[in-house]
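Trainee: No sequence on hand, only this structure:
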């Protein structure tokens, strides 16, 4: 489309006549035309005078008219979108058109009525703390005890689907007392081709700037991708979109009273220029809720403290979306069956839909205890922050062994990654597929780490050479054999570390099955025994 447009301009340049070129925001000419054409002049935004003249001409009116006093004010008209103008001009009279404009430019309530505050959500993770700090800073600016230029004004949340990133953004806005405008790449792209998408993007930021103080929340921001990504399909389109997004973010945050929130699942797929400080000052993971937050959620449904804690242990490890869906499904089932909905019914509903499998739960608990023990033995007991197990999966939150990037540290990290398999083999005599799976699994991370040592970090068989990012589909048989042997060695190292502590390992696994979640303080009695900590 750009090539066709530029050909038209080149043809027009052959004629000695004045030329007016109109282009939408975000459009970029090729380098030769950028150098040849004069600097672009931005058209003035629609105001009352422009709109008065337009309506007067459209309805063939003469002189002062009634519709002049009905037109929205300048700030409201700054939010006017082209479809709204066309819809208003379909009215039979000028007065009706002006009234229609008033209605169409009235801002929709940006935060849903049922949006919670941060206090009502009740989380205490790093993401919740960052959101609370942002809301407190905004309140300080509104009260005049701080200036907008002195506070962080952007936050990017990432994590698994369903962890409540959008809800946290809305709660931040409500706690700060600001309107929030929610947008996404998909929503902008749904407007049509590139020009329409860019206009929709510019409209979002213009609307927010006109409403400031205001928050813009860009959901699923990872769908923009990266300009330097391996996927070259539509790379030119993606590059233009990201370039305009970067410019709009910079212009938006240059104005006092503007805040930017974002959310995504995979932060490592975002263009680095988007998530750098100055655009997103802080990037924080929003993980699955801790036991205390799960109990806080269920306390909105069940009132007895004893009941809530037991139910929370059954739900720990699930995302807020999963817990909410489970509660709604149980309520609906109880209503259809004509049975009162209470804690005992919810417990029965959970156990019916997720039957107990004690052998699997014990394997999961041993697997996670293995990660924790080897982490403690190599890094210290305080390096293990949290263990969560459910009826299906487990998760251990811990520190990393890689600080300086030495061979010894990489080998320790891979031993920790394979410690779950090692614990299963040590106690149960075999291993499960629990360490495998997709990206992020223990085996995937250990495999990539070993390949990076060999091919990228200059710490492996190839010596001080950089061979580029490993391509799994093109590895030689020799490379695969080496990775397999090395990982088997690290798994054996982990098993050797665990063997003297087998009884304590099983004891911790039993406690995990009962408690479902243990934090650093609760893990200390077990881990301090094997590290000799006081």
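Mentor: Arrived safely. Note that the coordinates shown come from a computational prediction; the quantities given were computed from them, not determined experimentally. Numbers count the residues shown, from 1 in each chain.
Trainee: use CA for all of it now, contacts and neighbours both
Mentor: Noted.
Trainee: Would you map the strands across the stretch 401-534 of the chain?
Mentor: Assigned by DSSP state E, counting those that start in this stretch, the strands in the stretch 401-534 of the chain fall at 517-519.
Trainee: Please apply the same query to the chain.
Mentor: 154-158, 180-184, 214-219, 258-264, 282-285, 384-389, 394-398, 517-519 (DSSP state E).
Trainee: Show me what the shortest one is packed up against.
Mentor: The criterion is 3 or more CA pairs under 8 Å, 6 or more residues apart in numbering; DSSP states H and E, and the helices and strands that strand 517-519 contacts are strand 384-389.
Trainee: do that again at 10 Å, thanks
Mentor: Identification of packing neighbours for strand 517-519 by 3 or more CA pairs under 10 Å, 6 or more residues apart in numbering; DSSP states H and E yields helix 291-299, strand 384-389, strand 394-398, helix 502-515.
Trainee: Comparison target, given below:
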């Protein structure tokens, strides 16, 4: 109540100040206007002006004579007035000058009305304008900032414990990140065991990773697990057009956070205010003041109070070094793209509220989406559910999920795009060229699907390859094979039709990027050995390459890149030339069916190369055996963990029985002994 009274008093004081300011403004405006447009003259001057024919009009009132000068008068831009002296000859004098228009008038406005129109009416108008505008702007009409009246105030969204609704059970595929943050949660819940030994709570934790990996979700889950209030805001919400606003908001934020401690403060896209101050060309006084205030606040607040600052960014390389030093953001947690197991876990989380059919295999979808982040996988599950509704089914089937993956990768089928027979034939041979080269090279991912159905993202057809296992390292040979597969489509066009088309533009672009990276980044060129000619910036965004060499060296780099592409191009054409029969046969089947799946495609390959079938069966058997061995290892490891937990429980029981004075006989059942001791204690009571 006291706070409300203070706020009301402050508002009334502000209103009174504004009224005084407006009153002074109106007085000044009226005075200036009157001084600029009117002038008082003597009656003698008035008589002289009549004689000199410098008057065009006279209005006679009870008190004044209001005079309008002619154009040749020195007072032509002003209205003149003089007192009415009851001159009996005035009317006859004016009649002698026909060029002067004169008339008499009675006052229509009383002094009270004149005062009301000049002073009261503007004040009333201002009052209503003030009520409308400032009520809108001051009470948050128009955004988080609270309007112009609350421009320097903290605009963070505050979630109390029961409003967060997110825990680590809702976060999948980021086990390492969760493990790194569990200690922070434990500190917020049980600070005593840490402060007892002298440990301090990390002041700040920086979450780093590509867009869509779940940094914001993890931050909310930390607050949900710790059961503490959660302040959430974006880095861009600190910076306004007014200098000093950002710093004021930082002060207010930490003041509110300390008042609600223990709590978690989450600043998303912290690079908006935490950008390095080294670049003088892009300096911004308001942003730098905000950053300086943030640094000062992080130094100033007491970590024992339980305020943890979580920041999230996908551009860590541009953050100010002072922000990243120990004592501010003590920990950096990488929230990277999930691996196969992570993708499977994420799909299970997003699919738990979706009605799935019996044929749904999330493992297959996880294998077919390498590089996908949590947001992509959530989108896939949602697209599958929407497709099921469109087809009037109550459950999501595996075909819905497969189609959703293709929609995300290549777009929807463009049914209204009709290709000519020649274009369709060209696309068919192009896609089969990719598939054949991929299959007949070692170390490439197997072909899952070939289609010549146009898609909304521009593709007239595509070949989908699915990896059999997750790869974390790629050899030079594997990269060369990938480039060769990319150039397989254009090579097929050249071999069959002896023409080139624009359909290979994306293949050429990706092949050039890979070949250039082999030389400039990965050190896979004999000419440059292990020299880094380019560095990668914005690793978690577009991964743009920045040149670190001279123009002359860059020319040599282009030559080495061209050499790799020519080698891959020649190899692709050679493979297709040697297997022209397969190219023709499979392309004709594709032209008839439009879509060919991996098993049917491989059937044509195995007819010509039966040994490839044997090798595949052998690899599948080895892979299955390896998976069984891994499962057995995991089972044994889990048994060891369970035994260790049981041993710890037994130890705790034994220590408890000793403290209450119960003797433990060798080979006795600790559970029974513990229950007997409890029963004995209850009977004594």
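Mentor: Great, that's in hand. The structure displayed is predicted, hence computed values, not measured ones.
Trainee: Just give the TM-score of the two.
Mentor: TM-score of the superposed chains, computed with TM-score structural alignment, normalised by the length of structure 1, equals 0.55; 373 aligned residues with a CA RMSD of 5.4 Å.
Trainee: coming back round to it: any chance of TSV for the strands of structure 1, columns distance to residue 111 of structure 1 and mean neighbour count?
Mentor: Conversion of the strands of structure 1 to TSV gives the following (distance: least, CA to CA, whole Å; neighbours: other CA atoms under 10 Å):
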stretch	distance to residue 111 of structure 1	mean neighbour count
strand 154-158	18	26
strand 180-184	6	22
strand 214-219	11	24
strand 258-264	14	25
strand 282-285	23	19
strand 384-389	33	23
strand 394-398	33	19
strand 517-519	34	20
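Trainee: Turn those strands into TSV, columns for distance to residue 374 of structure 1.
Mentor: Listed next are the strands of structure 1 as TSV, based on distance: least, CA to CA, whole Å:
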stretch	distance to residue 374 of structure 1
strand 154-158	28
strand 180-184	42
strand 214-219	38
strand 258-264	32
strand 282-285	25
strand 384-389	10
strand 394-398	11
strand 517-519	17
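Trainee: of these, which approaches residue 198 of structure 1 most closely?
Mentor: strand 180-184 (12.1 Å; CA to CA).
Trainee: From the rest of the structure, what touches that closest one?
Mentor: Strand 180-184 of structure 1 is contacted by residues 108-112, 166, 169-174, 190, 200-201, 204-205, 207-208, 211-224, 259-263 when judged by CA atoms under 10 Å, 6 or more residues apart in numbering.
Trainee: Of all the strands of structure 1, which one is nearest residue 302 of structure 1?
Mentor: Among the strands of structure 1, strand 517-519 sits nearest to residue 302 of structure 1 (CA to CA), with 20.6 Å.
Trainee: which other residues reach that closest one?
Mentor: Contacts of strand 517-519 of structure 1 (CA under 10 Å, 6+ apart): 290-292, 312-313, 316-317, 384-390, 394-397, 511-512, 523-524.
Trainee: what's the distance between that strand and the middle of its chain?
Mentor: On the basis of CA atoms, centre = their mean, to the nearest Å, strand 517-519 of structure 1 sits 25 Å off its chain's mean C-alpha point.
Trainee: Which parts of the stretch 1-150 of structure 1 are helices?
Mentor: With DSSP state H, counting those that start in this stretch as the criterion, the stretch 1-150 of structure 1 has helices at 2-12, 31-36, 48-58, 74-77, 82-88, 94-104, 118-121, 126-142.
Trainee: likewise the stretch 201-350 of structure 2?
Mentor: 215-226, 245-259, 271-274, 285-300, 321-324, 340-351.
Trainee: As TSV, the ones you listed with mean neighbour count and distance to residue 330 of structure 2 would be great.
Mentor: TSV is the format used below for the helices of the stretch 201-350 of structure 2 (neighbours: other CA atoms under 10 Å; distance: least, CA to CA, whole Å):
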stretch	mean neighbour count	distance to residue 330 of structure 2
helix 215-226	23	16
helix 245-259	20	18
helix 271-274	23	15
helix 285-300	18	11
helix 321-324	17	7
helix 340-351	20	26
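Trainee: how about those in a markdown table, adding distance to residue 122 of structure 2?
Mentor: Below are those laid out as a markdown table (distance: least, CA to CA, whole Å):
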| stretch | distance to residue 122 of structure 2 |
| --- | --- |
| helix 215-226 | 51 |
| helix 245-259 | 33 |
| helix 271-274 | 44 |
| helix 285-300 | 38 |
| helix 321-324 | 53 |
| helix 340-351 | 61 |
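Trainee: Minimum distance to residue 135 of structure 2: which of these has it?
Mentor: Per CA to CA, nearest to residue 135 of structure 2 of those: helix 245-259, 20.6 Å.
Trainee: still on that earlier bit, any chance of the helices and strands packed on strand 517-519 of structure 1 in TSV with distance to residue 181 of structure 1 as columns?
Mentor: Below are those laid out as TSV (distance: least, CA to CA, whole Å):
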stretch	distance to residue 181 of structure 1
helix 291-299	26
strand 384-389	35
strand 394-398	34
helix 502-515	41
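Trainee: between these, which one is nearest to residue 236 of structure 1?
Mentor: Using CA to CA, those put strand 394-398 closest to residue 236 of structure 1, at 39.6 Å.
Trainee: For the closest one, name the packing helices and strands.
Mentor: So strand 394-398 of structure 1, by 3+ CA pairs under 10 Å, 6+ apart, packs with helix 358-379, strand 384-389, strand 517-519.
Trainee: Translate residue 226 of structure 1 into the numbering of structure 2.
Mentor: Correspondence of residue 226 of structure 1 to structure 2, assessed by TM-score structural alignment: residue 275.
Trainee: got the contact list for its match?
Mentor: By CA under 10 Å, 6+ apart, the neighbours of residue 275 of structure 2 are 282-283, 287-288, 291, 315-321, 323.
Trainee: I'm done for today, thanks for sticking with me.
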